[in-house]
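[1] What would the 3D arrangement of this be:
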Amino acid sequence: MAMEMSSQNQEFIDWKGQKANPKKHGGSIAASFACVVEVLENMVFLSNAINFIAYFISSMNYSPADAANMVTNFMGTSFLLTIFGGFISDSFLTRFWTFIIFCSIELLGLILLTVQAECPKLQPAMHKRPSQSQAAVLFIGLYAMATGVGGVKASLPAHGADQLNHGNQKHISSFFSWFFFSLCTGGLISATVMVWIEDNKGWNWSFKLSLIALSFALCIFISGFPIYRYKLPAGSPLTRIFKVFASTFRNWKASPAMVHNTEETNLDSISDGRPNNKFRFLNKALSDGSVSAVEVEETKTILGLLPIFATTIMMNCCLAQLQTFSVEQGNIMNRKLKHFKIPTQSLSVLPLTFMLVSIPCYEHFVKIFWKKSQGGYTIFQPLKRIGLGLALASGSMAVAAVVEAKRRNAAIYSGATISVFWLAWQYLLLGISDMLTLGGTLEFFYSQAPDRMRSSCTALSWCSTSMGFFFSSLLVTISDKVSGQFGKAWLEAEDLNHNRLDLFYTLLCVLNLLNFLNYIYWAKRY
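    The predicted structure follows:
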């Protein structure tokens, strides 16, 4: 369904603005810079997301509930702003400059937060909420970071994939696997080294180390500029889409014969000679000559991607539980391992380790079983990986419901606390689900996107994460109100032992199962 642009638009340039030389520019080495940078960038992002809870409560004197909402909103906004970052990258700047500008914005936000953390005058007095000026400094720094994260995550994977030959789907698929490997490596460092530092050296060290790491990541990325190849922006993709819809509306009464003749006339302008037979009503836009066949095909492709994007939101809603309710569960479970007390945030080490091991194994099997089908894909095609990930999300919530029921019954009826390692199953299943779904969607949206909209479409993967976080909060509110009408709200009590988190997990399991069936419907029709 992907539609390529004309050969002229597909050309890349070097840093001097001349046509890129395949022997000097791009390739695996140039793409590897994006993977190395992602390790440091994701480590900074996740370690601060963990660190912010302690910082907001202990230093800024926010309540635990307010602090949790602030962190959730920060992460949700960061992922949502990838759409803005992708739009800038596709419309006005190269992906190289988009990364540099937004990484610098993230760095400035981190500097502001670091200064505030080290300056007593910028912090509230003990047991008092921040003043308006102190809160302004905090939120400016926080959302400068969120803005920077949005642009970085939208541009970095697309920039890395741009370095490779788009005619070799195997190389593109391999890049996104290793990019996800880098993302997991950054997550593993944040869940181990950074968590240990924050617990033993204090939360203020997290800001300092993050500042150094992000500065180093920016320097590494810039150092590769002589061997990168660059894709020039092609103008606003939203403008082109709106033009297609406006032209379709104007020519809605065009006769079928006129539309057919227009289709035949514009067939040669499509580089692969195969127009998309779905959303044929958009072909009416060609009737008055105000838009090109390429613009119509772009719009069709975007419309085809949206159902796939929508079906991944529910999985990310489950993923949000690992940073909210799962942490609360872990805090009241037995976390002792001989003489060592396990930080709940470090439970993610298990799935991250599994994913780091599984990605090289996956790449090995890809080399063995790589067999191209008629459409150029393999048994490891992204749609199948996404589907398996969505199925595992439903299974993880079923396991989570059973574990929570076991934990709650033990606490209420025998006063016992079961081991925190019981949570490892849901962490493991959701970790694998995230690997398959996020890795699959990054590759799928990049590969299927129109050439001039790759950053925007890649950003859909991160935007799905954002909407999953926000939908999680909405679902908690709705389930509380509905369950409250039939007795007691499931999640209103402060004591987790008096809540029915197991029923909430069961609800998520059912919703994910229905979502999986919905995904199968759309994936088969893609």
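[2] C-alpha only now, for contacts and for neighbours.
    Will do.
[3] where exactly do the helices run in the stretch 401-526 of the chain?
    424-448, 454-485, 501-524 (DSSP state H, counting those that start in this stretch).
[4] Same question for the stretch 151-300 of the chain.
    Going by DSSP H, counting those that start in this stretch, the stretch 151-300 of the chain shows helices at 169-189, 195-201, 203-223, 237-250, 256-266, 293-311.
[5] Any idea which of the ones you listed gets closest to L496?
    Judged by C-alpha to C-alpha, the one of the helices of the stretch 151-300 of the chain that comes nearest to L496 is helix 195-201, at 24.0 Å.
[6] Now do the buried residues in the closest one.
    Neighbour-count burial for helix 195-201, with 16 or more other C-alpha atoms under 10 Å as criterion, is recorded at 195, 197-198.
[7] Repeat that for stretch 198-217.
    198, 203-208, 210-211, 213-215, 217.
[8] ok, back up a step: redo the helices of the stretch 151-300 of the chain as CSV? Include distance to G27.
    Output for these, formatted as CSV (distance: least, C-alpha to C-alpha, whole Å):
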stretch, distance to G27
helix 169-189, 10
helix 195-201, 36
helix 203-223, 15
helix 237-250, 27
helix 256-266, 34
helix 293-311, 27
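[9] Would you tell me which of those gets closest to Q134?
    Short answer: helix 203-223, nearest of the helices of the stretch 151-300 of the chain by C-alpha to C-alpha, at 17.0 Å.
[10] re the thing from before, and of the buried residues of stretch 198-217, the nearest to L156?
    The nearest one, if we look at the buried residues of stretch 198-217 relative to L156 and count by C-alpha to C-alpha, is A217, at 11.7 Å.
[11] so who does the closest one touch?
    Contact analysis of A217 by C-alpha atoms under 8 Å, 6 or more residues apart in numbering lists 36-37, 40-41.
[12] swap the cut-off to 10 Å and go again
    By C-alpha atoms under 10 Å, 6 or more residues apart in numbering, the residues touching A217 are 33-34, 36-41, 103, 211, 223.
[13] before we go on, could you also do this sequence so I can check it against the first one:
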Amino acid sequence: MVGSTSHQNDGYALAPEDPNPPRRRSTLLSVCPFILGNEFCERLAFYGLSTNMVMYLTRVMGEDSGYAAVQLNLFEGTCYLTPILGAWLADSLWGRYFTILVFSIIYFIGMIMLTLSASIPGLTPPPDLYPTELQSAALYISLYVVALGTGGIKPNVSAFGADQFDEADPADRREKTSFFNWFYFSINLGSLLAVTVIVWIQENISWAVGFAVPAVCMALAVMVFIAGSGRYKHVEPSESPFSRVFKITWAALRARRRAAAAAAAVFPDGDNTSGSARNSLHSNGQRVRFDPMPTIYSMGRGESESSYSLREPFLPHNNNTTTAIIDNRDVDGTTTAGTGNSNGYTTMADDGVNSAARKASLAWMDSALEARSPGGALSFTRQQVEEVKLVIRMLPIFFPTILYWTIYVQMGSFFVVQGAHLDRTVVLPKGLGTFEIPAASLSMINTLAIVGLIPFYDKLLAPALRRAGRPLTLLKRIGWGLVVCLAAMLCASYVEWYRLKLFSEGHVIGSAQGNGSVVDMSVWWQVPQYLLIGLSEVFTSIGQMEFFYDQAPDVMRSCSMALQLLSVAIGSYLSGAVVWATQIVTSKLDPFGFGWLPKDINKGRLDLFFLVLGGLMVINILHFIHVSLKYEYKAVEHIKRVAPRRLPSSGAGGGPPRPRTAPMPSTAPSAAHPAVARRIQGSAADSPAPQPYGRSVTFLPQTPAMPAPFR
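    Okay, here's the model as predicted:
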């Protein structure tokens, strides 16, 4: 009978005449636990490895404090660089599921190698001796295998979790917000267990066991992720924005070289032609000037006193139109007529987004519009070139944020070394004895500070400033974070100066496991510097993430968010370079050859090193103020597309589905959507078609407020 037959709907056999079909399974409860379990185990493994690594390098491997800090900085920098590779593979070739799986296995292999390097006799040096080449190779190869493994997980797990939810389903939309809450809870729980339980095992039982536990956790992460394979939804890979940025930039540079060769042929050396004529070429009756040197940005006022303009280096400007080279092709490749101006150049009237990008962009990249595929078709549209420009225009803000991360990573290296030379004894209540806090465990103060300060900023400080008429823009937020970071360095320098003073006066209570004496000074003196670093994250780290996310075109979000990861990576590498240079220079100036950062910091001047970092931050803050005062926010709405869903009939007050647009932020207007460069209104037909870009390293909740190291 027809009434007894059934059909498949979302995996369930439903009778057509059944007025109350069974409820579909909850995505959050049936699918996401496998993803959340993977993330929890992976983060516990990572922080169980990295949080106390500087102590392993100095105590077990016998390295100097400075050398240990350099190696840790290089490792952490690589951990934030490889996610760009992982995001590209997921978006372009493998998809997120296969990328996460492959890199999780690589990660696990690295953890096994690290555990073996700490367990097998002969792979660690005897006490008070430096490691051999074999011993160093066993350790560092395993670390960089782990760094490679984390590159495929960090940028893809949150996006893969978001893939599981159907935007057309109201229940799924609600559950997706809950997913991100549980996602960040898993991260923080894994981190908390790592900096307490795992670090305690390493300090009090053995390093081999302390590395074996994270390795077991990583094995569980792989197994849990595989266990959910039959339930996952998959998004097919497409072209990555990273590929598009590279292709357009490369095409523009090649076109410039060809133009330079043509200019050299027309005006050979020794020609008496004037410079202005020599820099002018003619094509189809249009005069186009050529500037042989591309520039990222030039400092100077734009159309308003407060604007920050990425100047086109070879085109005139006026207050009414934005001048640009026009190739007589519209966004879709069709031919349009340009308008002329009194200077004889072809101009394009201000059309919103695209003209804003050209006004503050690298005009030399317009050369990419002439690139052609092997079949002779044009390779890139105006829209695609403008998207890349809008990403590149954020570079002047990107560069000053690098030094923030250079200072931030000191929390995992020299803050821990400093804490190991302080009194870490805690008296337990009711006569239960004493307990020695691992120096690395103090980093949980930073985490707790962030958890407490984010609601304070979001619910109290920011609204109060808005009511007072002094709202914090994103750039102001970043700038104040840099100032707080400077205060953290000054605080750490003072603590170290006072610690050395007590040491010189003989206030010593014990040994720091072969690396010098412990000073009779409580480790709680370090609390303010950890709190200040946490406060700086609330301002700079989260502000930087929101700035890059907000000021990029929608389809290039992953490139803009990659700038966040890249700034952490470069900052970590820069920290290693600064530490290395400081120790080299100061050891030559020190008559005893210890330098500022020796194995026993009681013989060094770590306080002066912190002051050097503070001095660099002062210069960095001045530069940041200079560029941020000239930056012009882009005030065009982003487009938020959702799948169509059933609405009430028109008689019930409903109507046809309309596109949903995200509200424009009040403090920092969003970047332009790169398609048509106009405010989106009206029906769905007005919206440009979705672009085939991947979105790894971009998927964030509505309030992307989470501690920086956990992203």
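[14] quick revisit: the helices of the stretch 401-526 of the first structure: which one's closest to T82 of the first structure?
    helix 454-485 (5.2 Å).
[15] And that closest one, what does it pack against?
    helix 64-80, helix 82-91, helix 132-162, helix 293-311, helix 313-320, helix 424-448, helix 501-524 (3 or more C-alpha pairs under 10 Å, 6 or more residues apart in numbering; DSSP states H and E).
[16] one step back: between the buried residues of helix 195-201 of the first structure, which is nearest E298 of the first structure?
    Using C-alpha to C-alpha, those come closest to E298 of the first structure at V195, 44.5 Å.
[17] what does that closest one align to in the second structure?
    Aligned by TM-score structural alignment, V195 of the first structure pairs with V199 of the second structure.
[18] how close does that match get to M444 of the second structure?
    12 Å (C-alpha to C-alpha, to the nearest Å).
[19] Apart from its neighbours in sequence, what residue is nearest the most centrally placed residue in the first structure?
    By C-alpha atoms, centre = their mean, the first structure has its centre lying nearest to W462, at 2.6 Å. Nearest residue to W462 of the first structure in three dimensions, chain neighbours excluded: F79, at 5.2 Å (C-alpha to C-alpha, 6 or more residues apart in numbering).
[20] same question, G468 of the first structure
    G468 of the first structure's closest residue in space is C317 (C-alpha to C-alpha, 6+ apart), at 4.0 Å.
[21] residues in contact with the counterpart of the one you found in the second structure?
    By TM-score structural alignment, C317 of the first structure lines up with T406 in the second structure. By C-alpha under 10 Å, 6+ apart, the contact list for T406 of the second structure reads 73, 567-578, 613, 617.
[22] same thing but 6 Å
    The neighbours of T406 of the second structure, taking C-alpha atoms under 6 Å, 6 or more residues apart in numbering as the test, are 571-572, 575.
[23] W596 of the second structure too?
    Counted by C-alpha under 6 Å, 6+ apart, W596 of the second structure has contacts 604-606.
[24] The same query, at a cut-off of 8 Å, please.
    582-583, 586-587, 603-606, 608-609.
[25] just K153 of the first structure next, same as before
    For K153 of the first structure, the contact set (C-alpha under 8 Å, 6+ apart) comprises 82, 459, 462.
[26] same deal with T82 of the first structure?
    Here T82 of the first structure is in contact with 149-154, 456, 459-460, 462-463 (C-alpha under 8 Å, 6+ apart).
[27] For it, give its distance to T441 of the first structure.
    Taking C-alpha to C-alpha, one finds T82 of the first structure at 14 Å from T441 of the first structure.
[28] thinking again about what came up before, which two from the contacts of W596 of the second structure end up farthest apart in space?
    Maximum distance among the contacts of W596 of the second structure (C-alpha to C-alpha): 15.0 Å, for T582 and K603.
[29] Quick one: map N204 of the first structure onto the second structure.
    N204 of the first structure maps onto A208 in the second structure, by TM-score structural alignment.
[30] Tell me which residues touch that match, please.
    Taking C-alpha under 8 Å, 6+ apart as the test, what A208 of the second structure contacts is 115-116, 118-119, 202.
[31] which of those residues tops the neighbour count?
    If you count neighbours using other C-alpha atoms under 10 Å, the busiest of these is A118, which has 24 neighbours.
[32] Isn't it up against T124?
    Yes. Taking contacts as C-alpha atoms under 8 Å, A118 of the second structure lies within contact range of T124: 6.6 Å.
[33] what's the closest of the buried residues of helix 195-201 of the first structure to D451 of the first structure?
    Using C-alpha to C-alpha, V195 is the member of those that lies nearest D451 of the first structure, at 40.4 Å.
[34] so which of the contacts of A208 of the second structure persist in the first structure?
    Counting by both residues aligned by TM-score structural alignment, their matches' C-alpha atoms under 8 Å, the members of the contacts of A208 of the second structure that carry over to the first structure are 115, 118-119, 202.
[35] Restricted to helices, list the residues you listed.
    115, 118-119, 202 (DSSP state H).
[36] Just put the buried residues of helix 195-201 of the first structure in TSV and tack on distance to G330 of the first structure.
    Shown next, in TSV, are those (distance: C-alpha to C-alpha, whole Å):
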residue	distance to G330 of the first structure
V195	15
I197	20
E198	18
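[37] Go through the residues you listed and name the one nearest F56 of the first structure.
    Closest to F56 of the first structure, out of all of these and judged by C-alpha to C-alpha, is E198, at 13.7 Å.
[38] what's the distance between that closest one and N204 of the first structure?
    8 Å.
[39] give the contact list for the closest residue to F165 of the second structure other than its chain neighbours.
    Among residues not flanking F165 of the second structure along the chain, D172 sits closest, at 5.3 Å (C-alpha to C-alpha, 6+ apart). For D172 of the second structure, the contacting residues are 26-27, 165-166, by C-alpha under 8 Å, 6+ apart.
[40] who wins for neighbours among the residues you listed?
    Counting by other C-alpha under 10 Å, top hit in the contacts of D172 of the second structure: F165 with 23 neighbours.
[41] ok, it - contacts?
    27, 172-173, 175-176.
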